[in-house]
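Q: Pasting the sequence and the predicted coordinates here, then a few questions.
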Amino acid sequence: MTTARAHLTRDDLAPLAREALGRAPAAVTRLRGGSKKGVYRLALDNGRSAIAYVWSPEEDYWGPADADIRDPFAHASGLGLFLSAHDLLTELGVRTPRLLFADEDAEHLPAYAAVVEDVRGGSLEVLLRSDPGAARVPLARLAGTLGVLRECVSTGYGKAALVEEGGKPRGSSCEQVVADRAMRDIAEVAERDPRVRAVRRALAERVHELYDAVEPRDHASLVHGELGPDHVLVTEEGDPALIDIEGLMYFDAEWEHVFLQLRFGPAYDVLRTADLDEDRTALYRLAMHLNLVAGPLRLLDGDFPEREQMRDIAESNLRRVLSLLRGAS
């Protein structure tokens, strides 16, 4: 049995709130779903509210992880990555909760933290489920946002903070980085699940086959990296506001769209674009599902509280991996 972590209290967050908002919060609520950082709603006694992001080991259920910024898929967490992504998205006119304060010296908590606008319209995920008609406007505007990101290109690839600083990433191309990670995921999952162990060689051969079919490309586009409908909030004006932006990177748009199709389901038709490369898409689809098995299983090694959800994600993606392999044979 795992012991529940001690999360921050109203008293803990009071100094940060006073600096950012001018007063201590009347109440504090830790929001569900975060696995890399703590997300807290700070409710004030004047009816206003804001959101605090806290990056600390106590809030990160993934535990110690490779944080080498040269790796496009390294642990996407931290105030530095957040600020870099926020600045770039704001410059592009892409809506994200407005930054109210950043504690870059960890003066008000024993951790780096930021306070942002509380977008109270709820997530696009909830709206798609509860009122599909009302979701049409933010969904269509999200398609426009994806277009803005797609048009922001670079000759280099990798985390946005690295590329903007002129740094060099690990690897030689987007497709090579994806294929290499897929091979590591196959090895990791094979140690945990007999179904993958039985087809490990066939999966590895399929990854190599898909990788060999990809033609070189000389540019990368800006992508969120994990853009599910739960990472899109809806403003009062019906605009989509992107959250969990620390993974922002220059990469292939196909990577983003494979994830979008997986997470948005039928609603993806509004976000679909016609000019994606089929060979990259095929490689990235298999690699994405492999990673969505390996990642949740790794998270379950620790004390992440929403365990059934993680098991379901791992199992559904494992079935999809096996289905893709059967379809290729």
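A: Perfect, I can see it now.
Q: alpha carbons only for contacts and neighbour counts from here, please
A: Fine.
Q: Let me know the secondary structure of G295.
A: Counting by DSSP: H, G, I helix; E, B strand; the rest coil, the backbone at G295 sits in helix.
Q: measure R10 to E117 for me?
A: Counting by C-alpha to C-alpha, to the nearest Å, the gap from R10 to E117 is 18 Å.
Q: whoops, A287 was the one
A: 35 Å.
Q: more neighbours, these two?
A: A287 (23 against 17; other C-alpha atoms under 10 Å).
Q: Skip the chain neighbours and tell me the closest residue to G33.
A: Among residues not flanking G33 along the chain, E306 sits closest, at 7.9 Å (C-alpha to C-alpha, 6 or more residues apart in numbering).
Q: nope, A202 is what I meant
A: A202 sits nearest to L325 (C-alpha to C-alpha, 6+ apart), 7.9 Å away.
Q: try it against this one:
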Amino acid sequence: MRRGAGVGDLSLPVREALGAGCRVVAAERLRGGSRKGVYRVHVEGAPVPSAIVYVWAAEENYWPEAGRSDGTGTFAPASGTTPFLTAQHTLAGLGVRVPEVLLADDSGRRGPGGVAVVEDIGGGTLEALLRTDPARATVTLHKLAEMLDAMHHHRARRPGRTDLPGPAADSTAPPPPTSPSCAQLVLDRALEDLGEAAGREDRIASTAGALRARLHELAARVGPRTEFGLVHGELGPDHVLVDADGHPVLIDIEGLMHFDAEWEHVFLRLRFGRHYAALAARRDLDPRRLDLYRLAQHLSLVAGPLRLLDGDFPDRTAMRGIIEHNIGEALALVP
């Protein structure tokens, strides 16, 4: 049983963020974090009644990473203060609403790993608002569409995560002739996901040859591209908070990268379902990329949750549901 962080663990960074007179009176770990712990702390003697604390530490990371080949690439696991702060700075510079950072430190002096104290938006997620107040959620969805349009039109000439050296270090320079395209990066990852899923799920294994051939066929149809937009990468309604004015606030931003906007739109369609129509105003999406990325996303959402279940991730029923749904969706895309 993982212990997680308690009031004593969180008091030092919160006091330094909110003032010496601040006292943490309660802390709760919020649901859903798999690479970092997300805690709401309730305080007294501070200008605000609560704050959110992110903790990046081994005790908070449920992912078994052994055996993955993408440890330093575009799809590398994004975790820690560096990708978080880089993404926060990039998005805020575009006028995209993200929680204000009150303190960030990865020295280990304020906890067992990296830690950040950020404002508590307090309005809940867009996912919850879509259920409880659809009319208000519709306004937020349209604001989110505008936000995404600004991100996707923030162009770079190279794909890559914003915090990693190499492609993202100088996004204005043309990529080297040997630099892999977004489609090639997705294909390579999808083939790895397919192999991993086939080793664990008989339904994938029995169709692995057809799935592999389909991935290669779809990738061969994708033409070259020389500019790439800024994408969140895992933007579901649970990764959008809603502030008091109804504005969307992006969280879980560590994987921010320049990439094909189609990669984002496939995930948006998967996660927003019937509400995706409010986010689908763009008319310049490439259907060939959408086809490849749709199959790749489904395979990722089989292999990833299976890997997560190798460990002690607590919400196992939800992960199994994701696996089952995406097995069906992936197999349905094989002619």
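A: Okay, I see it. Because the structure is predicted, anything quoted here is derived from the model rather than measured.
Q: Can you pull the TM-score for these?
A: Overlay of the two chains. TM-score (TM-score structural alignment, normalised by the length of structure 1): 0.95; 323 aligned residues with a C-alpha RMSD of 1.7 Å.
Q: returning to that earlier point: which position in structure 2 aligns with the residue nearest to G33 of structure 1?
A: For E306 of structure 1, the aligned residue in structure 2 is D315 (criterion: TM-score structural alignment).
Q: cool, E226 of structure 1 as well?
A: Using TM-score structural alignment, E226 of structure 1 pairs with E234 in structure 2.
Q: quick one, what contacts its match?
A: Counting by C-alpha atoms under 8 Å, 6 or more residues apart in numbering, E234 of structure 2 touches G255, E264, F267.
Q: how near is the last one to Y293 of structure 2?
A: Pointing back at F267 of structure 2 there. Counting by C-alpha to C-alpha, the gap from F267 of structure 2 to Y293 of structure 2 is 9 Å.
Q: same question, E329 of structure 2
A: E329 of structure 2 is 13 Å from Y293 of structure 2, by C-alpha to C-alpha.
Q: neighbour-wise, which of these two wins?
A: Y293 (27 against 16).
Q: I'd say the more buried one and H265 touch.
A: No: Y293 of structure 2 sits out of contact with H265 when judged by C-alpha atoms under 8 Å, with a separation of 9.4 Å.
Q: Can you tell me the element the residue nearest to the spatial centre of structure 2 falls in?
A: Structure 2 has E234 as the residue nearest its centroid, 3.5 Å off, counting by C-alpha atoms, centre = their mean. Secondary structure assignment for E234 of structure 2, by DSSP states H and E: no helix or strand.
Q: mind listing the helices in structure 2 by residue range?
A: 7-18, 81-93, 126-132, 134-152, 182-198, 202-205, 208-220, 261-272, 287-308, 316-332 (DSSP state H).
Q: who wins for proximity to D163 of structure 2 among those helices?
A: Counting by C-alpha to C-alpha, D163 of structure 2 lies closest to helix 81-93 out of the helices of structure 2; the figure is 5.2 Å.
Q: which residue numbers in structure 1 go with that closest one?
A: Taking TM-score structural alignment, helix 81-93 of structure 2 hits residues 79-91 over in structure 1.
Q: Could you check that stretch and say which residues are buried?
A: L79, L81, F82, L83, S84, A85, H86, L89 (16 or more other C-alpha atoms under 10 Å).
Q: That one vs structure 2, mean deviation?
A: Compared with structure 2 after fitting, stretch 79-91 of structure 1 has a mean deviation of 0.5 Å; criterion: mean C-alpha distance after the TM-score superposition for structure 1.
Q: can you list the residues that contact that stretch?
A: Outside stretch 79-91 of structure 1, the residues touching it (C-alpha under 8 Å, 6+ apart) are 55, 95-96, 99, 104, 112-114, 160-161, 245-248.
Q: Of those, which is the nearest to A140 of structure 1?
A: R95 (14.1 Å).
Q: what's in contact with stretch 36-48 of structure 2?
A: Under C-alpha under 8 Å, 6+ apart, the answer for stretch 36-48 of structure 2 is 4, 7, 10, 18-19, 21-31, 49-57, 60-61, 79, 120.
Q: That one: how far from the chain's middle?
A: Chain-centre distance of stretch 36-48 of structure 2: 23 Å, with C-alpha atoms, centre = their mean, to the nearest Å.
Q: Just the buried residues of it, please?
A: K36, G37, V38, Y39, R40, V41, H42, V43, A46.
Q: With adjacent residues omitted, what lies nearest to the fifth one?
A: Meaning R40 of structure 2. R40 of structure 2 sits nearest to I52 (C-alpha to C-alpha, 6+ apart), 4.6 Å away.
Q: ok so, going back, is the residue nearest to A202 of structure 1 in contact with L203, as I believe?
A: Yes: using C-alpha under 8 Å, L325 of structure 1 makes contact with L203 at a distance of 6.9 Å.
Q: Same drill for those two, tell me which one is more crowded.
A: L203 (22 against 16).
Q: G123 of structure 2 pairs with which position in structure 1?
A: In structure 1, G123 of structure 2 lands on G121 (TM-score structural alignment).
Q: er, L301 of structure 2 I mean
A: Using TM-score structural alignment, L301 of structure 2 pairs with L292 in structure 1.
Q: Same check on A244 of structure 2?
A: A244 of structure 2 maps onto E236 in structure 1, by TM-score structural alignment.
Q: neighbours around that match, how many?
A: Neighbours of E236 of structure 1 using other C-alpha under 10 Å come to 11.
Q: now do G133 of structure 1
A: G133 of structure 1, neighbours per other C-alpha under 10 Å, totals 10.
Q: could you measure it against F264 of structure 1, distance?
A: Taking C-alpha to C-alpha, one finds G133 of structure 1 at 15 Å from F264 of structure 1.
Q: Also V293 of structure 1?
A: For V293 of structure 1, the distance to F264 of structure 1 - C-alpha to C-alpha - is 19 Å.
Q: of these two, who's got more company?
A: V293 (26 against 19).
Q: Give the full set of residues in contact with that one.
A: V189, I313, A314, E315, N317, L318.
Q: Looks like V258 of structure 1 contacts R285 (just checking).
A: Yes: under the criterion of C-alpha under 8 Å, V258 of structure 1 makes contact with R285 at 5.8 Å.
Q: what is in contact with the two at once?
A: Counting by C-alpha under 8 Å, 6+ apart, nothing touches both V258 of structure 1 and R285.
Q: What residue in structure 1 is paired with L12 of structure 2?
A: L12 of structure 2 maps onto P15 in structure 1, by TM-score structural alignment.
Q: quick one: that match from A6 of structure 1, how far?
A: Distance from P15 of structure 1 to A6 of structure 1, by C-alpha to C-alpha: 18 Å.
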